[in-house]
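**Q** no sequence on hand, only this structure:
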């Protein structure tokens, strides 16, 4: 027996899969190229978390909504994440600081994003992928705003976003220390919890009462992320250090990084 019943084929299937490719692969790859070719390029590892999170969300959520299959979204999201990491390394990003932690973050985030796409396919039938595109665009806009204008958006808003949770967990795996990686467990727990609640709603559709469970879990896990945030993400105060382990060392600064958008803020050069 299938875990989730098969949904109808998507309306305008070519546009659906094109949207998944553009949001999941093309846009993140172009972002990496823009950072590399900037006049004062930033190390890709320092901004890899937000880029990978948006790539996973675009590929996993839209693909699952278009196909009506959870596993298709998960597989495509994982392939997208692996491909983007290899592409970043080809552009000069060093080896992963914590491969196992990064892999775990990619897996949990892929399942969480694909679960939302599968729910859209169940609830909106053949037009579920359009909802997925709108959600991806909305969360991406917030992350980009937080990156371009750190401190502009309130902390509580960023704490509500699953894309922000994924960005925190992935970025920690890319550049964090072992202690930092354990501290990001709240983001991973939030992603896993919302995935379970979302799949419950999709499984019991068209019953509406499970939505109460899903939204309650989402708010509760957002509060967990708010009260137990992951470690600050590398920003302008970090300098690339050629250490034997390939990690980055902190550079002393006069001010602490802004915690509200630390997981999405790009480097600011002196």
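**A** Done, it's in. All of these numbers come straight from a predicted model, not from anything done at the bench.
**Q** rest of the way, CA atoms for contacts and neighbours
**A** OK.
**Q** can you give me the helices in the stretch 101-250 of the chain?
**A** According to DSSP state H, counting those that start in this stretch, the stretch 101-250 of the chain carries its helices in the segments 128-148, 155-159, 162-175, 178-183, 185-204, 210-227.
**Q** buried residues, the last one. List them.
**A** Going by neighbour count (16 or more other CA atoms under 10 Å), the buried part of helix 210-227 is 210, 211, 214, 217, 218, 220, 221, 222, 223, 224, 225, 226.
**Q** ranking the helices of the stretch 101-250 of the chain by burial, who's on top?
**A** Mean neighbour counts were compared across those using mean count of other CA atoms under 10 Å; the top stretch is helix 162-175, at a mean of 29.
**Q** what about the spatially closest residue to residue 126 that is not a sequence neighbour, how many residues close to it?
**A** For residue 126, ignoring the flanking residues on the chain, the nearest one in space by CA to CA, 6 or more residues apart in numbering is residue 10 at 4.1 Å. The tally of other residues near residue 10 (other CA atoms under 10 Å) stands at 21.
**Q** look up how far residue 124 lies from residue 225.
**A** Using CA to CA, to the nearest Å, we find residue 225 at a distance of 30 Å from residue 124.
**Q** with residue 9 instead?
**A** Look at residue 9 and residue 124: by CA to CA, they are 12 Å apart.
**Q** now residue 94
**A** Counting by CA to CA, the gap from residue 94 to residue 124 is 42 Å.
**Q** put this beside the first:
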């Protein structure tokens, strides 16, 4: 998970790291504080998914290294889990399956950030910020107003896959029960890293988008409990 070959490390800046901290730590932490009275496990999935996505995707794009994004996402996830436990948002059991789901999601989000860094250099983190903001807004809306957004839209979003997998794990479902969103996260990570490794060749984008659509269909037909 080192810097991908032939990639110039982006010229990181203070705004990039501030955006990483804001999206990955501050916003989810504020959400935990505001939603402390919510039923345990109800909002934990979207909050943890947002934190992992913010830290992993923006961090990887800012640093130009996949492993930095993964490490930041996992550290952020651990901190949010601890905060959630203290606030009563996370049930005390089933944290190990949730940790596995968070690991898969962290790699998937960081892979996208690494691709942004490879294709857009020092502007990649701006793309990551836009993607994180968009997906976070959609999964927050889906959590706050169930049924308002069409299911076909939600199944297209890796952030929603992560949220569903984490929620299922925290609810006591087996890893196999959440297999479709986990497989989707892992599959898109592999396809994204293929594109990044073969950049500037453009044909791998077809593989990536085909994989994304196929795995979205898998999630549609096999939703997490």
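**A** Yes, it's here. As the structure is a prediction and not an experimental result, all values here were calculated from the model.
**Q** just to revisit the earlier point, make TSV from the helices of the stretch 101-250 of structure 1 and add distance to residue 78 of structure 1 to it.
**A** Converted to TSV, the helices of the stretch 101-250 of structure 1 look like this (distance: least, CA to CA, whole Å):
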stretch	distance to residue 78 of structure 1
helix 128-148	17
helix 155-159	24
helix 162-175	13
helix 178-183	20
helix 185-204	15
helix 210-227	23
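**Q** what do we get in structure 1 for residue 184 of structure 2?
**A** When the two structures are superposed using TM-score structural alignment, residue 184 of structure 2 falls opposite residue 190 in structure 1.
**Q** wait, residue 152 of structure 2
**A** With TM-score structural alignment as the criterion, the equivalent of residue 152 of structure 2 in structure 1 is residue 156.
**Q** might you report the residue contacts of residue 141 of structure 2?
**A** The neighbours of residue 141 of structure 2, taking CA atoms under 8 Å, 6 or more residues apart in numbering as the test, are 148, 149.
**Q** how many other residues sit next to the aligned partner of residue 209 of structure 1 in structure 2?
**A** Residue-level alignment of residue 209 of structure 1 against structure 2, with TM-score structural alignment as criterion, gives residue 203. Residue 203 of structure 2 is flanked by 11 other residues according to other CA under 10 Å.
**Q** quick one: contacts for residue 203 of structure 2?
**A** By CA under 8 Å, 6+ apart, no residues touch residue 203 of structure 2.
**Q** roughly how far apart are it and residue 4 of structure 2?
**A** Residue 203 of structure 2 is 18 Å from residue 4 of structure 2, where distance means CA to CA.
**Q** pretty sure residue 70 of structure 1 sits against residue 112.
**A** No - counting by CA atoms under 8 Å, residue 112 is not a contact partner of residue 70 of structure 1; they are 9.8 Å apart.
**Q** neighbour count for these two, which is higher?
**A** Neighbours of residue 70 of structure 1 and residue 112, each counted by other CA under 10 Å, are more numerous for residue 112; the result is 32 against 28.
**Q** what residue is smack in the middle of structure 2?
**A** Among the residues of structure 2, residue 53 comes closest to the average C-alpha position under CA atoms, centre = their mean, at 3.5 Å.
**Q** quick one: average offset of the helix or strand where that residue lies versus structure 1, please.
**A** Element membership of residue 53 of structure 2 [criterion: DSSP states H and E] is helix 44-53. With both structures laid over each other, helix 44-53 of structure 2 and its partner residues in structure 1 are 0.3 Å apart on average (mean CA distance after the TM-score superposition for structure 1).
**Q** so which of the helices of the stretch 101-250 of structure 1 is nearest residue 116 of structure 1?
**A** Set against residue 116 of structure 1 and scored by CA to CA, those come closest in helix 185-204, at 6.3 Å.
**Q** could you figure out how far the closest one is turned away from helix 210-227?
**A** Angle of helix 185-204 of structure 1 versus helix 210-227, following axes from the mean of the first three to the mean of the last three CA atoms, to 10 degrees, is 170 degrees.
**Q** contacting residues around helix 185-204 of structure 1?
**A** 3-5, 105, 108-109, 111-113, 115-116, 118-119, 122-123, 162, 165-166, 168-169, 207-208, 210-211, 213-214, 217-218, 221-222, 224-225, 228-230.
**Q** same question for stretch 124-140 of structure 1.
**A** With CA under 8 Å, 6+ apart as the contact definition, stretch 124-140 of structure 1 has outside contacts at 7-11, 16, 19, 54, 57-58, 61-63, 65-66, 116-117, 120-122, 161, 163.
**Q** and if you look at stretch 11-22 of structure 2?
**A** Contacts of stretch 11-22 of structure 2 with the rest of the structure, by CA under 8 Å, 6+ apart, involve 54, 55, 58, 59, 62, 63, 121, 122, 125, 126, 129.
**Q** what comes up buried for it?
**A** Neighbour counts using 16+ other CA under 10 Å place 12, 16, 17, 19, 20, 21, 22 of stretch 11-22 of structure 2 among the buried residues.
**Q** in helices only, show me these.
**A** For those, membership in helices holds for 16, 17, 19, 20, 21, with DSSP state H as the criterion.
**Q** ok, residue 207 of structure 1 - how many residues close by?
**A** Residue 207 of structure 1 has 10 neighbours, counted by other CA under 10 Å.
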